[in-house]
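Visitor: no sequence for this one, just the structure:
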């Protein structure tokens, strides 16, 4: 098999460059009111990646809605105003916390991950692997990369279990914006202006650009009557309105009739999609418990693994962002990502050895591999406790950083931590029903085997691609939630979330300080340090320890809530990442 590694990386670097730049909007006001990055409140709160979406969630909470009700309103608006990151044509993971449930049953994990069409094959991107003239863009663009959209079904399931307001009422804020229009934000303009693929697709070109092919400017009032029509169908008919009937037919027609790379999605695939209610994966960290999404997300397990390894080190004594602490955290990331890359995949198809990610004895053994003076460089995957090594090979899955996260708490103390995506910026660039369709098929490994061994995250019909999305809850010793957190960022999400938790729990930062801290991370190879921050002083010392280091722009979108309990009652602290357009709204 010929290698396309170099052209693949060239294309990948361009995609990542588009995804990680346009951040840094600290305070943004929606048309409906003012919002802030850091707030405190005692009743309810929404922190989300766009002020329109945050205000929509607050509107629902003020009307007596639950955290799940607000999440539905938030996501419906995000799909309109932040189409590069998520939407009705994508998927999501939702973590829900109920303070009234028994201690061991307070968290539910809703799996709304897309599925591969029934006609999908492991080698369906073979042309990209074999042709040196092709790169990752050739896998992303068009209908071939579209998995069965899933977020609508997942939200409908969550509403059936946790909703308080009528389903149809929850789409009113998004419907108003779709019909009346919203102003193009600086970030949206930046991304549509520089995206190399959107203009290649007729529907996307007609929506995002004027007659001369120029991106709509900042402040342009953008209306989306097609999206309004889709919302009305979903509001009236529920999930059935999305997966059956005219809207499903429009989605399938757009995929199969794509101008580039027609896809294999069928009406039968749409009708067969089912979300899943799973048990969270929880691991210990000092006196706390960290709970996240199980497979097909690798986020919950890998965050738990990083923190579990770090239990063997006194990070507080090392000091925040010190050379010693940064080195140890990077080495823990190497070990955790090695296990994740080898073993994590859809557990309905693959036997995932989950003990690797939470077993304290195994994680202590992994911690002993860390040399305080020298980087291990490449980390090998470990052997599952109590079992022989499972014969898998690591795959090739870029996981681009175009995703969104929001956190919500309602007046009853119920909380939602939800991460949603269409995978790359604007997904497949295929548009149907006024929204972008995902390219989640490229979250499977494009390489399905290596050295004669199968890749766990290879494509299979009906299988869900592995994700790094990491909606997370931190619990105290009484199993009460103390923190909800998550982020976009592709494969870097895991590191962003783990480091923010460390900032709060080990280094006693408030949530805004924790989110504002400069990022450092590795997925096993080169170390990335956030450019133009205090971390630049660590570049040479880290190299002296054997790390390969580069400085780059990063664009996390951390949005979280901390729960404070005291003699005077309970209050909430919310924070939004200044690297994007996120805000906190609350009462």
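Guide: It's in. Here the structure is a predicted model, which means the values were calculated and not measured.
Visitor: C-alpha from now on. contacts and neighbour counts both.
Guide: Noted.
Visitor: which element is residue 499 on?
Guide: helix 493-505 (DSSP states H and E).
Visitor: which other helices and strands contact that helix?
Guide: Applying 3 or more CA pairs under 8 Å, 6 or more residues apart in numbering; DSSP states H and E, we find helix 493-505 packed against helix 299-310, helix 511-516.
Visitor: and those as CSV, adding mean neighbour count?
Guide: Compiled in CSV, the helices and strands packed on helix 493-505 are given as follows (neighbours: other CA atoms under 10 Å):
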stretch, mean neighbour count
helix 299-310, 29
helix 511-516, 21
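Visitor: Which one of those helices lies nearest to residue 191?
Guide: Using CA to CA as the measure, helix 511-516 is the one of the helices and strands packed on helix 493-505 that comes nearest residue 191, at 22.9 Å.
Visitor: How about residues contacting stretch 98-109?
Guide: 93-97, 277-280, 292-294, 413-415, 478-481 (CA atoms under 8 Å, 6 or more residues apart in numbering).
Visitor: next up, a second structure to put side by side with the first:
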């Protein structure tokens, strides 16, 4: 798997050196490629990765947090707080914050451990969106660390020779689905902008756990068992996750020396270690050499990758500003549209047990998803009516569609104000739920919300240098056109696929008050919307809000979380005209409420905890 090497004390590869390499690549390669934009899709029908909230008790501090979570109590603190999906990762972030690091420093430590202990969800081979509140400057910044399509990709990437879309897992498993990994670059960019701690030391816990071993959690083991057939297709992947041909079990002691060696190189050289040199060559060789389904990723794609700063998208709701990531994320737009359409309705008076409240929430979500499917894509490649979609007058108009007493017969696409033509076809892509979310507030008053992913559970199933590679390209539309019209989210070279990830910082009077986000594929959007309604309209605390049962409507069918009190609403929602489906809904919400000190909530559906002081 790899050879352990001691950490060196400092960065030896500068950003300047990496930029020179990029320039040399550009000069040396002739790009005879079309950069025209095409179109996009959205089905979201594949089952989520395995859940599991089995306890991972690593310390007395974690044990107390788990007790609070089980009792529905938020974790309280005054100085700093971190909430993430695994106690080992949270402890790594807590150590950094306790020693005076910033939220950006802590995120690096948290993400490095998450890539080891829940590799099915995120890691160095994936990407992320980050929302940052900087207390010193009083500014909100969003960083796009989304993967990009290789320069050799074409709009026909996921079509057969006859022009028909590939089956989903035909496209996912193997190299064809792999986009340029982005997470290492995002980690470094956030640290460069906002970090205070020394970069190499942020990887200490992850390197130690990888080298010395950690106990496999219930969620990781159940995810492996569920996906054993696909994981078994590639020898290196199978050797790690299926030793001796059997899936890893809960409690197994697992070492990953290859990941430790990769992190040591990352700590020494910075993200250039992943984007140039031997690691980059191994990534490309793994993708292009994948048996039966090779991909088109090249070393130039890695060398050229850049994190992009984008304008935050904010939408008003009851005196708050709900802020997050704009395109290629649909998250902030769809959450903002959902809440904006509800502004005129007194959800507080109705209460969380009201079928009419959930009729309104469900149909507002459907309207947001209708616009999402038509308009949202990478705005570097296609125009997106961002301002029009969250304009208060437009949202008021959309809200008037909810004035009846029964479910909408259909959720029509709107016509937000826009200076470009809006002649797009509806999308039909999938947004899958193998993702993780990190919320952090540091002692300096900075706040970070980052949602991080490799897309499907275990991504492409390709394993290299101790980590998995993403399958993010299958977030594009497999079709380029529908009914003679282009789809906004089709594949194009260098394009970033649309996402539902919704890292969110809620502002009031110019300061942050709530930090949250969730995994869950396209259900992320209603998970976040519901949590904000629960906290703002129904006065639930952070832990109560993340634990509150899910009712999710995206495309007409109302998904109701099984084995919860929400199932009592099913007959009334059916009477109101909805089709319903009772099912497991596996979110992973992580919330910090800053309105009265710091209160953290970790989703009881997964293994996460909140720690703070």
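Guide: Arrived safely, thanks for sending. These numbers come from a predicted model, not from an experiment.
Visitor: Make a markdown table from the helices and strands packed on helix 493-505 of the first structure and add distance to residue 336 of the first structure to it.
Guide: Formatted as a markdown table, those follow (distance: least, CA to CA, whole Å):
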| stretch | distance to residue 336 of the first structure |
| --- | --- |
| helix 299-310 | 6 |
| helix 511-516 | 22 |
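Visitor: Can you say which of those helices is nearest to residue 187 of the first structure?
Guide: Closest among these, using CA to CA: helix 511-516, at 18.9 Å.
Visitor: so the closest one corresponds to what in the second structure?
Guide: Here helix 511-516 of the first structure aligns to the second structure at residues 542-547, judged by TM-score structural alignment.
Visitor: Strands along the stretch 101-250 of the first structure, start to end?
Guide: 107-112, 182-183, 221-222 (DSSP state E, counting those that start in this stretch).
Visitor: Deepest-packed of the ones you listed, please.
Guide: Comparing those by mean neighbour count (mean count of other CA atoms under 10 Å), strand 107-112 ranks first with a mean of 25.
Visitor: For that one, give me the average deviation versus the second structure.
Guide: Once the two are superposed, strand 107-112 of the first structure sits an average of 0.6 Å from its aligned residues in the second structure (mean CA distance after the TM-score superposition for the first structure).
Visitor: against the second structure, where does that strand fall?
Guide: The aligned range for strand 107-112 of the first structure is 140-145, by TM-score structural alignment.
Visitor: Also stretch 420-440 of the first structure?
Guide: Against the second structure, stretch 420-440 of the first structure falls on residues 452-472 (TM-score structural alignment).
Visitor: Select the longest helix from the second structure.
Guide: helix 355-375 (DSSP state H).
Visitor: And the next helix or strand past that one?
Guide: By DSSP H and E, the next helix or strand past helix 355-375 of the second structure is helix 386-389.
Visitor: Remind me what that next one packs against, helices and strands.
Guide: Helix 386-389 of the second structure packs on helix 331-342, going by 3+ CA pairs under 8 Å, 6+ apart.
Visitor: which helices and strands does the helix it packs on pack with?
Guide: strand 313-317, strand 320-324, helix 355-375, helix 386-389, helix 392-400, helix 524-536.
Visitor: ok, now which ones touch the residue mapped onto residue 396 of the second structure from the first structure?
Guide: Under the alignment by TM-score structural alignment, residue 396 of the second structure pairs with residue 364 in the first structure. Listed by CA under 8 Å, 6+ apart, the contact set of residue 364 of the first structure reads 308-309, 311-312.
Visitor: would you turn these into a markdown table with distance to residue 5 of the first structure?
Guide: Below are the contacts of residue 364 of the first structure laid out as a markdown table (distance: CA to CA, whole Å):
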| residue | distance to residue 5 of the first structure |
| --- | --- |
| 308 | 34 |
| 309 | 32 |
| 311 | 37 |
| 312 | 37 |
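Visitor: Pull the most distant pair out of these.
Guide: 308 and 312 (7.9 Å).
Visitor: The residue nearest the centre of the first structure: which element?
Guide: The residue lying closest to the centre of the first structure (CA atoms, centre = their mean) is residue 469, at 3.7 Å. Element membership for residue 469 of the first structure, per DSSP H and E: none, as it lies in no helix or strand.
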